[in-house]
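Chemist: Sequence and predicted structure below; questions after.
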Amino acid sequence: MAMRAARAEEDIRRLSAEERAARGRSARRKAPRSDHGEFEPSADRQDPVDVLERQSAGRVADLVPIRYGRMVESPFRFYRGAAAIMAADLAHTPDSGLRVQLCGDAHMLNYGLLGSPERNLLFDINDFDETLPGPWEWDVKRLAVSLAIAGRENGFDDGERAAIVRATAGSYREQMRRYAAMSHLDVWYTRVDAEQLRTLGTAELPSRGRRKLAEALAKARGRDSLQAAGKLTEVVAGELRFRSLPPLVTPLSELLPGKERSSLEEQIRDMVESYGQTLPSDRRHLLRQYTVVDMARKVVGVGSVGTRCWIILLLGRDGGDPLILQAKEAGESVLAPYTGPGEYAMQGERVVAGQRLMQAASDIFLGWHRVTGIDGRERDFYVRQLRDWKGSVEPALMAPRGMRTYGELCGTALARAHARSGDRIAIAAYLGSADVFDRALVRFAESYADRNERDHQALAEAVASGRVVAESA
């Protein structure tokens, strides 16, 4: 399948810009733009709780109740953890046949501020656990639905939510048309610098919104390994060690008995050394300047809860020179049953390759490794800094105007990511200059938000009946 995809890409590169645009316009016959507004669950749609339970089967058993506890809190939190459910639904929606590298879980909280290697603050997609090549529409729809659900929870009316989704889709469409007219290098170098946020629609924000933006930018610049170490570590017998904050952060010294702990510690040390081979030589040299001093298990996200995630404390020159890496388990993408597995045998490499392709600038320590666990099973991981000038938003604090601006920024970032990997000329021609697709997405977002509420209720009923156990953490 990977070979067929490569041949198809080569065939596309041979087409002229006019032929690629014609290819995009002809795709409207296969999937009319207005048809993207329709959502009807398939007749054989799986029970949503069944889907979640199958995902949980391979996860750390004592953490799975935390996942359910987080997802049952609200329809929005459920949606964040329900990428596998939506992937199955998206496989039955209209498809233009135009492929890109997908984020795979492009909901609104998987965008945010991050630091580039040049120490610039950027706005970009920041989660790639599910990344795979697939239909560009899937990412746009997952983003649109997340905004509709967040708008409902904030009490926005139908018109306000429609304006937010329509503006988000319009931003994606207009930016893709802009990228279609640019050279390959210009597209590749394009990025959304955080300082540009003040001019990308934020001028419409009231003074309170602009003040909150300035605060978010300042806060993001302070979120680095030094800040993380101050929050997550303490001095024990003169040595810097991770704090015990179970179940969210559990040092290995508390997690396993002596012999098993020693074995796991050795494996993680080996992973840090071996994964460095996936880094460029200069960054591999930098990594070797650090020494591993402690490790802990960390609970992350909503949908990721229960996957194995280790945080690793390294020290450089002295105790004031910390580096905290996060090694997160990478399983098969939720998209794989519908798009095919992709070209990478290692799931950690899949995540890293997708991230490097889609992001304007990736973490300097981003790499991958395959580990044979103490249970004898092979597992794939990807590694990055725990924090590197990262900043995120809180949807509950957004007014309609602020969420609309944020949606436009997300649409801009997503279009740039897709333009790097897919046929931007064909996608732009398919979307066109009219807002047909934008308006269709409003209908889809509301229909799927209804479906998400019913799925959330199904989980709540499963918890109430004792079918699954949920815990707060």
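Modeler: Yep, it's here.

Chemist: contacts and neighbour counts: CA atoms only from here.
Modeler: Will do.

Chemist: Show me where the stretch 1-150 of the chain has its helices.
Modeler: 2-13, 17-30, 48-56, 64-71, 75-80, 83-90, 136-153 (DSSP state H, counting those that start in this stretch).

Chemist: which secondary structure elements does the second one contact?
Modeler: Helices and strands in packing contact with helix 17-30 are listed as helix 424-431; criterion 3 or more Cα pairs under 8 Å, 6 or more residues apart in numbering; DSSP states H and E.

Chemist: helices or strands next to the helix it packs on in the packing?
Modeler: helix 17-30, helix 158-180.

Chemist: Next, count neighbours for Gln355.
Modeler: 25 (other Cα atoms under 10 Å).

Chemist: next, the one to line up against it:
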Amino acid sequence: MATQQTGEAAEARAERILEVFAEAFGELLAADPAAFRVKFRKMAASAFAFYRGTACLFYADAAEDDGPGGESGRKGPFLDERTGRVWIHGDLHAENFGTYMDANGRLVFNVNDFDEAFVGPFTWDVKRFAASVALLGYGKALSDELISGLVRTYAGAYRERIRALAGGGEQSGDGTPPALTLDTAHGPVLAALRSARTNTRFGLLETMTEIRDWERRFAPGGGAVALEEDVRSEVLEAFDAYIATLPGATRFRSDAYRVKDVVGRRGIGIGSAGLPSYNILLEGHSDALENDLVIYMKQAQTPAVSRHITDPAIHGYFRHEGHRTVISQRALQAHADPWLGWTELRGAGQLVAEVSPYALDLDWSDLDDLDDITQVVGDLGRATATMHAAADDESGHSLVPFSTERAIDEAIGEDGEGFAQMLTDFAHDYGTRTRHDHQIFVDLFRNGRIPGLQD
């Protein structure tokens, strides 16, 4: 297990962190240093917040630890030419799960935020999640033994669901893997779904818009930024191109796409610092003002994991990062948001989706009972397996032309104990490393050693 770094080792790690940050954040940081000051102050708050914001560092370490090898491009336990090349979430940690309304109008609890999704080793997803459990557990003062139990619960639930899906079991009525819904969820996950169910689009509109001259418009303030006319025109042109990327089965009446207002956005998530973003107010499903709808358009980012995947067939599959994000989400998430699409703005790929009132993240701050935490971790293990199984030869994309669940099931085989032990060992080791890295980062930041952010 990792130990506290001192002296030369700590300084070498500090230089490594700065090197990775320069590659991952350099251009965006130079363009908007104020946004990165906010991002980094949020990351300084805790080791887990630091972990959330540094997928780039995680994959730099993972690539060094696993190393290149074989046709899969990576060597390591449970990896072969297939399991080293599956659709992965790319930033799978315990807080990247929540509720959403799927294309069938069903509230679902599942993985969310696919900004970092790509094709790579499935073990990188489950390892990243396992380390996040160790960090959350440490933050709740759980013993190493209890943390090990949680990681093993996750590993066991993942293994059990993968095996069931590989055998053709546990399919829903439409042939997709089973989902956590109001009918199937229990405990804190069910509570999250019920909370999301009480929200309404009208309630969301009330927080973002106002009625002026008998028409709905975005309200000033609250992170909304008025646009210059030339920028507005560019955004509207990009919006027109986006409409053509929506799946034909989910196209709405033509009036639904009528634009009522457009604004810029400030104050978006920890992982999107420096990325331009816009909100667009649409007519929606009817002429009634209460049915207006808000979508967002934001510049998609280069996924951290992609810097360590060298297969040109993978990189060449995507037109741009917006296209990559949408295609990945549609592959990994059954019945994705019907408003999910892509476009280009000033040569940069954009992700477009609904600002949904039904999207709520799981709140770990209120999860303190060990039984509740254990139940949630098991649910997330099953959700991870369901996500991996959704994205394969049946998802309509040629990048992964085989059954993911069967490939993973065969790779783990009868070594479920070895799989669980691998994740447990990694969780403790990388959790310890991250806590040390967090302290190094705080010292780098507060002492003005991050280039571009010196006061």
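Modeler: Okay, I see it. Owing to the predicted nature of the structure, the values given are computational and were not obtained by experimental measurement.

Chemist: if we can go back for a sec, save the helices of the stretch 1-150 of the first structure as JSON lines, and put in distance to Trp188 of the first structure too.
Modeler: Listed next are the helices of the stretch 1-150 of the first structure as JSON lines, based on distance: least, Cα to Cα, whole Å:
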{"stretch": "helix 2-13", "distance to Trp188 of the first structure": "16"}
{"stretch": "helix 17-30", "distance to Trp188 of the first structure": "18"}
{"stretch": "helix 48-56", "distance to Trp188 of the first structure": "35"}
{"stretch": "helix 64-71", "distance to Trp188 of the first structure": "37"}
{"stretch": "helix 75-80", "distance to Trp188 of the first structure": "29"}
{"stretch": "helix 83-90", "distance to Trp188 of the first structure": "28"}
{"stretch": "helix 136-153", "distance to Trp188 of the first structure": "18"}
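
Chemist: how about these, which one is nearest Val100 of the first structure?
Modeler: Closest approach to Val100 of the first structure among those is made by helix 136-153 (5.6 Å; Cα to Cα).

Chemist: quick one on the thing from earlier: select, out of the helices of the stretch 1-150 of the first structure, the one closest to Glu118 of the first structure.
Modeler: helix 136-153 (28.4 Å).

Chemist: In the second structure, point out the residues matching stretch 447-455 of the first structure.
Modeler: Using TM-score structural alignment, stretch 447-455 of the first structure corresponds to residues 429-437 of the second structure.

Chemist: what's the mean distance for the matching stretch versus the first structure?
Modeler: Superposed on the first structure, stretch 429-437 of the second structure shows a mean distance of 1.0 Å to its aligned residues (mean Cα distance after the TM-score superposition for the first structure).

Chemist: same deal with stretch 202-209 of the second structure?
Modeler: Looks like 2.0 Å for stretch 202-209 of the second structure (mean Cα distance after the TM-score superposition for the first structure).

Chemist: on that earlier part again, let me have the helices of the stretch 1-150 of the first structure in TSV, adding mean neighbour count as columns.
Modeler: As requested, the helices of the stretch 1-150 of the first structure are exported to TSV (neighbours: other Cα atoms under 10 Å):
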stretch	mean neighbour count
helix 2-13	12
helix 17-30	17
helix 48-56	16
helix 64-71	23
helix 75-80	23
helix 83-90	21
helix 136-153	24
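
Chemist: Quick one: closest of these to Glu343 of the first structure.
Modeler: helix 2-13 (5.2 Å).

Chemist: Please determine how far Asp193 of the first structure is located from Ser183 of the first structure.
Modeler: For Asp193 of the first structure, the distance to Ser183 of the first structure equals 20 Å [Cα to Cα, to the nearest Å].

Chemist: Between those two, which has more neighbouring residues?
Modeler: Asp193 (18 against 9).

Chemist: For the more buried one, list the residues it contacts.
Modeler: 120-123 (Cα atoms under 8 Å, 6 or more residues apart in numbering).

Chemist: Turn the helices and strands packed on helix 424-431 of the first structure into TSV, columns for distance to Leu409 of the first structure.
Modeler: Below are those laid out as TSV (distance: least, Cα to Cα, whole Å):
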stretch	distance to Leu409 of the first structure
helix 17-30	25
helix 158-180	8
